[in-house]
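1. can you look at this prediction? I've put the sequence above it.
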Amino acid sequence: MATTPGLYLKWRAFRELVGMPMPEAEIAFRLFGETKWESSAPKFSKLLYGDYGFSLDTATELAEIVNKRLDVSLRARGLPGLAEPLAPSEFTLPLYDFIRRIQSAARIEDGETLDRAQDALLGDLAPGVNPQGTVRLVIEKFAADRSFDGFLPSGGDGPVVFEAGRHKGRIAVQGIDREPAMAYTLLARDTRPIGHRCWELSWAETILWLPSPSRPRLVEGKLLLMPEAAPVQPKPGRFLATTALLWEADSRRLLDPRGADAEPGALDEEETARFLTNLRRLQRRNAQVVTVSSAEYIVTV
């Protein structure tokens, strides 16, 4: 039975777009048939987060639940019933393909609903936390010949705005006095400023990684996640930057889905979904092992 580490993202998008009044404990009971709802619920959670195998029988039952909800939603809005039911195999589609499929099947065009789904997705893909103490992720903006004084820490008054072709940028962490064992840095791009939700573009256009893990160095009181400022790419939008500083090298095996010996690089969609799950679990298990912070910036052209 194959696992689907990104199923929780698909399920979240489905719920935001269509709604699901059925309690998850009841869904779990239908999928796994335990004697009590309470004993089925953990299995459903493990299924969503890729810890439990996704059998054909389970996928078929879940597709039936989803299709019934889609049909009810359509009819409640005075539309014809579901014309093209979701197939069990479609739970393995790439995330954005799945979201487009649900949006099309449910005929969702309401901007408020689509924005709610976009916000929920970004909340899962950019899991930065409010700054604690003095540790802050900062975005620095540079011109060709000088540095602007106005970098923005997470939790500030508003995002730094870059103009592609005129500015360079650098990401750093302030408020720490030692170097971590390694760092993972992810950028999630909100494309609504250019008139698109993220699933209308490709994954590679909206989810970007600095080569990770990196081993940043402290320079003049800042932990530089980038060795030097780099030109801003001409990709307009709002960018949410998240960095995870890992303080113990041995904990990498609990965080990195590629393994403890993988070379620095970008994580693919499935690896990113699993990484974010591992990160949340590591934070709950031992908050002293990892520090997570976020900031945002805007790129215009």
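-> That came through, no problem.

2. only C-alpha atoms for contact and neighbour calcs from this point on.
-> Will do.

3. can you give me the helices in the stretch 1-150 of the chain?
-> Taking DSSP state H, counting those that start in this stretch, the helices of the stretch 1-150 of the chain run over residues 7-18, 24-32, 37-48, 56-76, 95-106, 111-125.

4. buried sites along the last one?
-> Using 16 or more other C-alpha atoms under 10 Å as the test for burial, helix 111-125 gives 114, 117-122, 125.

5. now the helices of the stretch 1-150 of the chain as JSON lines including distance to Arg166?
-> Output for the helices of the stretch 1-150 of the chain, formatted as JSON lines (distance: least, C-alpha to C-alpha, whole Å):
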{"stretch": "helix 7-18", "distance to Arg166": "36"}
{"stretch": "helix 24-32", "distance to Arg166": "50"}
{"stretch": "helix 37-48", "distance to Arg166": "43"}
{"stretch": "helix 56-76", "distance to Arg166": "47"}
{"stretch": "helix 95-106", "distance to Arg166": "32"}
{"stretch": "helix 111-125", "distance to Arg166": "28"}
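
6. right, and the helix or strand after the one helix or strand Thr272 maps to?
-> Assessed by DSSP states H and E, Thr272 sits inside helix 269-285. Note on helix 269-285: by DSSP H and E, the next helix or strand toward the C-terminus is strand 290-300.

7. structure two is appended below for comparative analysis:
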Amino acid sequence: MASIPNLYLKWRAFRELVGMPRSDAEIGVALFGEDKDGPQKFSKLLYGDYGCSPEIGEALAAVLNRRIETVRQSRGLPRLNRDPFRGSDLDASLHVFLRHLAAAAAVADEEALDRTQQALLGELAPGFGIDGTIRLVVERFFVDRTFAPFLRSGGDGPVVFQVGRHKGQLAVLGVTATPALAYTFVVRDPRPTGHRSWELNWNETLFWLPSPSRPRIVDGALLLMPPSPLSPEPGRFLVTTVLVWEEASRAHLDPRGASAAAADLDEAETSRFLTNLRRLQRRRPATVTVSSAEYSVIL
């Protein structure tokens, strides 16, 4: 009875893309029974704290299928030949799941598609739009001139990079002490290229710097990444860094454990990392600082 760490992302996308008039509490009662633990068990199921048995998986898939059929009928579309989802489909990659969902529900409404995209970005870039004295910045350098920043994000707007012409650097301003650790990743929004995230593979839309890292303060800024060439993927990018101020908090944050080597996190690990992060922010807010910045890449 394995857990599904990214089920909360799938459920959020389902609500945005297709809609669900029933509350999570009502769904929890339907899945787990009338006792008071139903809503709590459903929440734990969504966030990977509760294993998804085959029976519960099939029951949740049936909830999705009934709603999809209702939405199709309301738009005068024919019935599907078979149920679009089975319980085993809940364990698929987020983007595979969303492609299947969008096709089954025949979603063509641009507002719903964009709303879903924004919801996912909000889940995956938790520091975006948060103001504070500690601020992540993206700096642009010409390839042949790396002696000074060209522009800081958060000043005159998002930095625009041209592949082959510019290098990028990530730094944090406003820090007065060196954090124990940093976790840094980038989420790609491909809408400027005419796509949405789920039309691409997961590993084409989310990139990690080897994490955790142990950055140091250089010339008054916490240097996360020195000037480096850009990957040739165009689009809008939201970069997030999580500064961890206490070494002991790593065990509560990193799903790989407190002694994992610096590396990228896969989809399941990233999903669980974000869940752990939000819980740590609620329970021990002084132990982590989250900041995000935006930049764009053109070819």
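-> Thanks, I have it. Quantities reported herein were computed from a predicted structural model and do not represent experimental measurements.

8. TM between them?
-> Superposed pair, TM-score by TM-score structural alignment, normalised by the length of the second structure: 0.96. Supporting alignment: 296 aligned residues with a C-alpha RMSD of 1.2 Å.

9. coming back round to it: out of the buried residues of helix 111-125 of the first structure, who's nearest Asp177 of the first structure?
-> Taking C-alpha to C-alpha as the measure, Asp177 of the first structure sits nearest to Leu125 out of these, at 28.2 Å.

10. where does the closest residue to the closest one other than its chain neighbours sit: helix, strand or coil?
-> Closest residue in space to Leu125 of the first structure, ignoring its immediate chain neighbours: Ala188 at 6.7 Å, by C-alpha to C-alpha, 6 or more residues apart in numbering. Of the three states, Ala188 of the first structure takes strand under DSSP: H, G, I helix; E, B strand; the rest coil.

11. in this structure Ala188 of the first structure contacts Gly237, no?
-> No: the criterion here is C-alpha atoms under 8 Å, and Ala188 of the first structure misses it with Gly237 at 10.0 Å.

12. quick one: contacts for Pro231 of the first structure?
-> 164-165, 167-169 (C-alpha atoms under 8 Å, 6 or more residues apart in numbering).

13. any idea how far the counterpart of Ala249 of the first structure in the second structure lies from Ala106 of the second structure?
-> Ala249 of the first structure maps onto Glu247 in the second structure, with residues paired by TM-score structural alignment. The gap separating Glu247 of the second structure from Ala106 of the second structure is 48 Å, by C-alpha to C-alpha, to the nearest Å.

14. more crowded one of the two?
-> The residue with more neighbours, out of Glu247 of the second structure and Ala106, is Ala106; 15 against 12, by other C-alpha atoms under 10 Å.

15. excluding chain neighbours, what is closest to that one?
-> Arg72 (7.6 Å).

16. the one you found matches what in the first structure?
-> In the first structure, Arg72 of the second structure lands on Leu74 (TM-score structural alignment).

17. who are the contact partners of its match?
-> 80-82, 106-107.

18. filter those by whether they're kept in the second structure.
-> Using both residues aligned by TM-score structural alignment, their matches' C-alpha atoms under 8 Å, the second structure keeps these contacts from the contacts of Leu74 of the first structure: 80-81, 106-107.

19. any chance of the residues you listed in a markdown table, plus distance to Ala25 of the first structure?
-> Output for those, formatted as a markdown table (distance: C-alpha to C-alpha, whole Å):
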| residue | distance to Ala25 of the first structure |
| --- | --- |
| Pro80 | 30 |
| Gly81 | 27 |
| Ala106 | 24 |
| Arg107 | 27 |
